[in-house]
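J.: Below: sequence and its predicted model.
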Amino acid sequence: MVPPPGNSADGFEHALLIRRSLANGERAYNPTHAPEGTPLAEIVRTAGARWAIEECFQTAENEADLDHYQVRHYPAWYRHITLAMAASAHLTVIRATTCEKGDAGTT
């Protein structure tokens, strides 16, 4: 449930950000909760950063098996996630280093 647009008592504003794709006209709806007076450009930039974060998690799921775990206790889950994220970070560094050296065929 999205709160109605406007100011709240805690100094934050509620609004609905609607983004339209230039390619196909598809719309994405993002409820926002930002400090009063936050510029629209900052809200749009923050909402756009979501896509980069989702791509990072998708890459980690595909390359480091982030989503393949069958654990029953928190410590085991925590170890799996920690190792998968470390492996993903290592692969990202290798990919960036390889691209810097000019070997674009390995990406």
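T.: Perfect, thanks for sending it. Residues are numbered from 1 along each chain as shown.

J.: hey, let's count contacts and neighbours off CA atoms from now on
T.: OK.

J.: what's the spacing between the residue nearest in space to the middle of the chain and Leu66?
T.: Nearest to the mean C-alpha position of the chain, by CA atoms, centre = their mean, lies Ile53 at 2.3 Å. Using CA to CA, to the nearest Å, Ile53 is found at 14 Å from Leu66.

J.: Kindly report the same for Asp10.
T.: For Asp10, the distance to Leu66 - CA to CA - is 37 Å.

J.: what about these two, which has more around it?
T.: For Asp10 versus Leu66, neighbours defined as other CA atoms under 10 Å are more numerous around Leu66 (20 against 8).

J.: ok so the more buried one is a helix residue?
T.: No - secondary structure of Leu66 (DSSP: H, G, I helix; E, B strand; the rest coil): coil, not part of a helix.

J.: Next up, the contacts around it.
T.: 60, 80-81, 84-85 (CA atoms under 8 Å, 6 or more residues apart in numbering).

J.: ok, second structure coming up, stack it against the first:
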Amino acid sequence: EGSRGPMRSRFLSLRVRPAGVRARRLAQAAATAHGGLWDGVLPGVTLLVEWPEGAEAPTDYWLSNLPAGTPIAELVRLAKIRWRIEHDYRELKHGLGLDHFEGRSWAGWHHHVTLVTAAHAFLTEQRLAPKADTADSPSTRSWTPSKTC
């Protein structure tokens, strides 16, 4: 499901072992960090490939260290969720002022980021909340009656 409705593409999922010096060093460091000796075998990962219909070759590739039995639909969902992350980051920067902080202290920056994050959480909750059907809902009233003592 994309921003313009349902999307379609073709995907392939394969278990592979990444090659290269960096992959070997990471696997060795992980084994050492967990108190074991590295046996020289690189761990398997899932390669997800997108090859849209009509394209000459695949257009996108992702490597995942999720368990081998992860359904391909879940792999595709997680790979495509990047749009949501980029959209939220853009909203944080441009709509809520994440990049407007001009202070010089750690505490000031921390307060600014905390308030921006709280505002973003509130807006996200409002966007995802079910819409009220009644005119008396607190979210649709334009006024609140005052309480008399």
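T.: It's in. As the structure is a computational prediction, the values presented were derived from the model and not from experiment.

J.: The residue nearest to the centre of the first structure pairs with which position in the second structure?
T.: Alignment note (TM-score structural alignment): Ile53 of the first structure maps to Ile85 of the second structure.

J.: centre of the chain versus the single longest helix found in the first structure, how much separation?
T.: Across the first structure, the longest stretch assigned as helix under DSSP state H is helix 74-100. Distance of helix 74-100 of the first structure from the chain centroid (CA atoms, centre = their mean, to the nearest Å) equals 16 Å.

J.: repeat for stretch 24-36 of the first structure
T.: When C-alpha coordinates are averaged (CA atoms, centre = their mean), stretch 24-36 of the first structure and its chain have centres 15 Å apart.

J.: which residues of the second structure fall in strands?
T.: Counting by DSSP state E, the second structure has strands at residues 11-16, 45-50, 60-64.

J.: Tabulate those strands (JSON lines), appending mean neighbour count and distance to Lys80 of the second structure.
T.: JSON lines is the format used below for the strands of the second structure (neighbours: other CA atoms under 10 Å; distance: least, CA to CA, whole Å):
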{"stretch": "strand 11-16", "mean neighbour count": "15", "distance to Lys80 of the second structure": "12"}
{"stretch": "strand 45-50", "mean neighbour count": "19", "distance to Lys80 of the second structure": "11"}
{"stretch": "strand 60-64", "mean neighbour count": "14", "distance to Lys80 of the second structure": "10"}
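
J.: Tell me which of these lies nearest to Ala33 of the second structure.
T.: strand 45-50 (19.7 Å; CA to CA).

J.: Need the contact partners of that closest one.
T.: 9-18, 58-66, 68, 75-76.

J.: cutoff 7 Å now
T.: Strand 45-50 of the second structure is contacted from outside by 10-17, 58-65, 68, using CA atoms under 7 Å, 6 or more residues apart in numbering.
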